[in-house]
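Student: Dropping a prediction and its sequence here:
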Amino acid sequence: MHNLAINMAKLGHQVTGSDDQIVEPSKSRLQQEGLLPEQLGWNAERITPDMDAVILGKHALADNPELRKAQELNIKIYSFPEFIYEQSIDKIRVVIAGTYGKTTIISMIMHVLKKLGKEFDYLVGAKLEGFDAQIKLTSTANIMLIEGDEFYASSIDMHAKFHYYHPNIALISNIHWDNFKTVMSEEEYLLQFETFVDTIVPKGTLIYNKDDSRVQKIVGETRDCRINRHGYKLPEYTINKGVTYLHVGEEEIPLKINGKQNLSNVAGAYTVCEWLGIKRDEFYEAIKDFTSSIRYLEFVASNAGRVVYQDFAHTPLKLKTSIHAIKEQFPASKLLTVIELNPYDVTEGDQLIQYTNSMDESDVAVVFVNKNSIKEKNIIIGNILHKIDKVFQHTNLVILTESESLVAYIESFDSQGFNMLFMSSESYSGINMLNFADRFFI
């Protein structure tokens, strides 16, 4: 929302906003642009009849006083995705959807188009290297790249966000219902994607991952003859001395990324670019130096044949997949994996049990739960440790609860012949990853 506010102000619109909490970096960026509210909180008097529209974010609930005032005054109320559609209605809208891989695929497309000097607008879910903001809207670009979200548009609108974009080109990378992070039922979750296919404009194009059985099933059940369908598969590849090479005809294209998920993402990104008129040679020349989005297997450092990667761990499946990718890329090396768990995923309900066997492929497993982030004093850390040990049941399992003890463990670890993967859904407890890697290499 703050990215959108800044973008619209730069286009010359008069913009105001409200929230009950504004944190960094949003606060500093809004202040720099003169858009930071003088007071936090909601005040119905801020909503006046001369307003052209109100854009409703997920944070504002249905009983919000400013929302109610806008409804009373019959001011046009947009959900975030509705407004994005209105601003891109005359553009070629490319919507990247799927349970995971969206950010990586769209960042690959953005990387290629930027290298080729193509103008485009975009909406992404994370700050990407080489791009100043998460949203860019202009009056000149004729392409709009959108990271499609399958969750609810707003507190008063239970439609999925990506149902509003009406793509000219749509991609579905995969569909994986996971009750670890998904509040919808499995049936409801799958329905979001079925409906998404129906929102593609006539003569539009659906690009889909033929290796994903659920995607294949939904594509088979939504046989709309008005749209084109173009499937893609995991490309052929080889790994030599830690470098992945894509087989493209007679050529072998060296990449700076690894893992089957990333290679599948490359195939999806290529297919989108192909429909945008990018030639094959142009795409593969541009993708050679793509490193990664911030969401998947980010290289940190290397030393004497050892490598350190960091990754974003939001589900047990992601943890397992990332471990497998590193082991496949470096089969001659052992792997030390550190997973930082959110303490509330450990203490609440049956979340933790879903991590069973998720670290089995790693040679050494470290589970880190920062006890300083547990606010409730009545939670007994010993009970947490017992639950973790019982679930993971790894033959080489270490459980740590303080960042200092984690750093000390890494310093004392004999890293000869080992690589390291550090995964977190938090902020690595403030640990500087470059310094952390240096301690691993000691």
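Tutor: Nice, thanks for sending it over. Numbers count the residues shown, from 1 in each chain.
Student: going forward, measure contacts and count neighbours with C-alpha atoms only.
Tutor: Fine.
Student: Now do the strands in the stretch 1-150 of the chain.
Tutor: For the stretch 1-150 of the chain, the strands defined by DSSP state E, counting those that start in this stretch occupy 53-56, 76-79, 92-97, 121-123, 135-136, 143-147.
Student: ok, structure two:
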Amino acid sequence: MNIHFIAIGGSAMHNLALALEHKGYSITGSDDVIFEPSKSRLAEKGLLPEAFGWYPEKIHSKLDAVILGMHAKPDNSELLKAQELGITIYSYPEFLYEQSKNKTRVVIGGSHGKTTITSMILHVLNYHNREVDFMVGAQLDGFERMVHLTEENDFIVLEGDEYLSSPIDRRPKFHLYKPNIALLSGIAWDHINVFPTFENYVEQFSIFTDSIIKGGSITYNVEDPEVKKVVEASENAIRKLPYETPQYTVEDGQTLLETPEGPMPIEVFGKHNLSNLAGAKWICQNMGVDENDFYEAIATFTGASKRLEKIAENDTCVVYKDFAHSPSKVAATTRAVKEQYPDRKVIACLELHTYSSFNPEFLKDYKGALDPADVASVFYLPESVKIKKLKEVTPTQISEAFQRTDLKIFTESAAFKDFVFSQGYENAVLLLMSSGNYGGLDLQQIKELIED
């Protein structure tokens, strides 16, 4: 097949392009800007556009399909040309569904935890040499790409994102997958620029639950009240399989998971990750992996990229970075680190970066999120607020939202960097949380500071 990608440079889009190239498809693409690592990875396979920009002449009648990324605008010149020629246009999730119509689709949904749970499942399957197709939102150890598609594999495991499908398809991605086996990890209001009310946001998960193929199943976090309410209210003819956080202990900075064979040391930590592990376990069992095989494999799982990822360590200090940015994720991650290292000074640094985090009403949900940390700071760039065309957010608003009197607030990159590098890291943990880049903070310099 001949496929053209409009906005090929995104994390998800370029991985899909690489997967289809690996499958033998002929791939072209365009984008107005492409950053690393997408740029190098596309170039390595000969898929990097010769010039950045949009070129309608790339759209021609010999194309079998166009895949449209969220980065493009509805009036994109290449999109208009494809519409004019009547070429089939897919969103990213639509195309994944087309590739998996004859497979058993396993879809992991939820406001938080879905990347980690999907990663755990794939780690276990890979450990036991079980081949599946997949799409996951982070780079994993042992996997070349974030997307893998074949003709022969029976299962496909999909991370089910609730964000929009494309500029011309405003449906959440996970509404399009029609799972046979599903999981729902948690519901905490996010993407408020798209879902302006909590009720509207929750409704998307009800639609997801009702989209499960009749006779299928949903494994759900019964400890999350909204998830419990959504799943148990659904009249869809599916099996409903609740899970909850397993028993565990923490001893000398090591988390021990209770198993039928006794306590087992694991690499991940925190109540939210143990809950994720429980969900992954039941999905793996639904896919034919027995309990003992699951435990054997999960003992070696070290985490997904940017999800409580350890980036530096010495005898008395460890540094983690985490993708956490929404209030529930920040609270869970900070609490997990303090629980794992109760006798160390936890220095938590949060960058506010997303559209939601600059909304005055949404800000209030951060109350107490950083309280488990011994030292807490919030960094944001006023320019980021202006770029998003939002009302000014003041340090006073931040302080009132978090309601922590000793919270340190930074609005300049240099001042934030000075703060990070001036801390004492003897018997400490540095936790960096953001979906951005901390104002250009050089993580390699932090690594050198800790490990030298």
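Tutor: Looks like it arrived, so ask away. Since the model is a prediction, treat every value here as computed from it, not as a measurement.
Student: Would you pull the TM-score for this pair?
Tutor: Here the TM-score for the pair of chains, by TM-score structural alignment, normalised by the length of the first structure, is 0.89; 437 aligned residues with a Cα RMSD of 2.9 Å.
Student: Map Glu84 of the second structure across to the first structure for me.
Tutor: Aligning on TM-score structural alignment places Glu84 of the second structure opposite Glu72 in the first structure.
Student: what sits against its match?
Tutor: Applying Cα atoms under 8 Å, 6 or more residues apart in numbering to Glu72 of the first structure gives no contacts.
Student: do Asp224 of the first structure as well
Tutor: Listed by Cα under 8 Å, 6+ apart, the contact set of Asp224 of the first structure reads Asp198.
Student: Name the secondary structure element that contains it.
Tutor: According to DSSP states H and E, Asp224 of the first structure maps onto no helix or strand at all.
Student: Could you find the counterpart of it in the second structure?
Tutor: Using TM-score structural alignment, Asp224 of the first structure lines up with Asn236 in the second structure.
Student: same check, this time on Met359 of the first structure
Tutor: That one, Met359 of the first structure, aligns with Leu370 by TM-score structural alignment.
Student: Hmm, Ala348 and that match touching each other?
Tutor: Yes - in terms of Cα atoms under 8 Å, Leu370 of the second structure counts as a neighbour of Ala348; the distance is 7.2 Å.
Student: how about the helices in the stretch 101-250 of the first structure?
Tutor: Applying DSSP state H, counting those that start in this stretch to the stretch 101-250 of the first structure gives helices spanning 102-115, 186-198, 213-221.
Student: what range in the second structure matches the longest one?
Tutor: This means helix 102-115 of the first structure. Using TM-score structural alignment, helix 102-115 of the first structure lines up with residues 114-127 of the second structure.
Student: what's the answer for the second one, then?
Tutor: Under the alignment (TM-score structural alignment), helix 186-198 of the first structure falls on residues 198-210 in the second structure.
Student: Show me what counts as buried in the matching stretch.
Tutor: Tyr201, Val202, Gln204, Phe205, Ser206, Phe208, Thr209, Asp210 (16 or more other Cα atoms under 10 Å).
Student: That stretch against the first structure, how far on average?
Tutor: Compared with the first structure after the fit, stretch 198-210 of the second structure shows a mean deviation of 1.8 Å (mean Cα distance after the TM-score superposition for the first structure).
Student: Give me the residues contacting that stretch.
Tutor: For stretch 198-210 of the second structure, the external contacting residues (Cα under 8 Å, 6+ apart) are 110, 162, 172, 174-175, 187, 189-190, 195, 218, 226, 230-231, 234-236.
Student: longest helix in the second structure, by residue count?
Tutor: For the second structure, the helix with the greatest residue count under DSSP state H is helix 271-286.
Student: Using the three-state scheme, assign the match of Met359 of the first structure.
Tutor: Using DSSP: H, G, I helix; E, B strand; the rest coil, the structure places Leu370 of the second structure in coil.
Student: Contact partners for it?
Tutor: Counting by Cα under 8 Å, 6+ apart, Leu370 of the second structure makes contact with Val330, Ala331, Thr334, Ala348, Ala376, Phe402.
Student: Apply 10 Å and report the result again.
Tutor: Each residue near Leu370 of the second structure by Cα atoms under 10 Å, 6 or more residues apart in numbering is listed here: 327, 330-335, 347-350, 376-378, 402-404, 407.
Student: same thing with His325 of the second structure?
Tutor: 190, 331, 333, 350-354, 356-357, 366, 433-436.
Student: Just the buried ones from those residues?
Tutor: Buried among those (16+ other Cα under 10 Å): 190, 331, 333, 350-354, 356-357, 366, 433-435.
Student: any idea how far Ser128 of the first structure is from Leu190 of the first structure?
Tutor: One thing to correct before we go on: residue 128 of the first structure is Leu, not Ser. Leu128 of the first structure sits 29 Å away from Leu190 of the first structure, going by Cα to Cα, to the nearest Å.
Student: what's the spacing between the match of Glu84 of the second structure and Tyr165 of the first structure?
Tutor: 27 Å.
Student: Considering the contacts of His325 of the second structure, which is situated nearest to Met264 of the second structure?
Tutor: Relative to Met264 of the second structure, the closest of the contacts of His325 of the second structure is Thr333; by Cα to Cα it sits at 21.9 Å.
Student: What lines up with that closest one in the first structure?
Tutor: Superposed on the first structure with TM-score structural alignment, Thr333 of the second structure falls opposite Ser322.
Student: Disregarding flanking residues, what is the spatial nearest neighbour of that match?
Tutor: Closest residue in space to Ser322 of the first structure, ignoring its immediate chain neighbours: Leu297 at 7.1 Å, by Cα to Cα, 6 or more residues apart in numbering.
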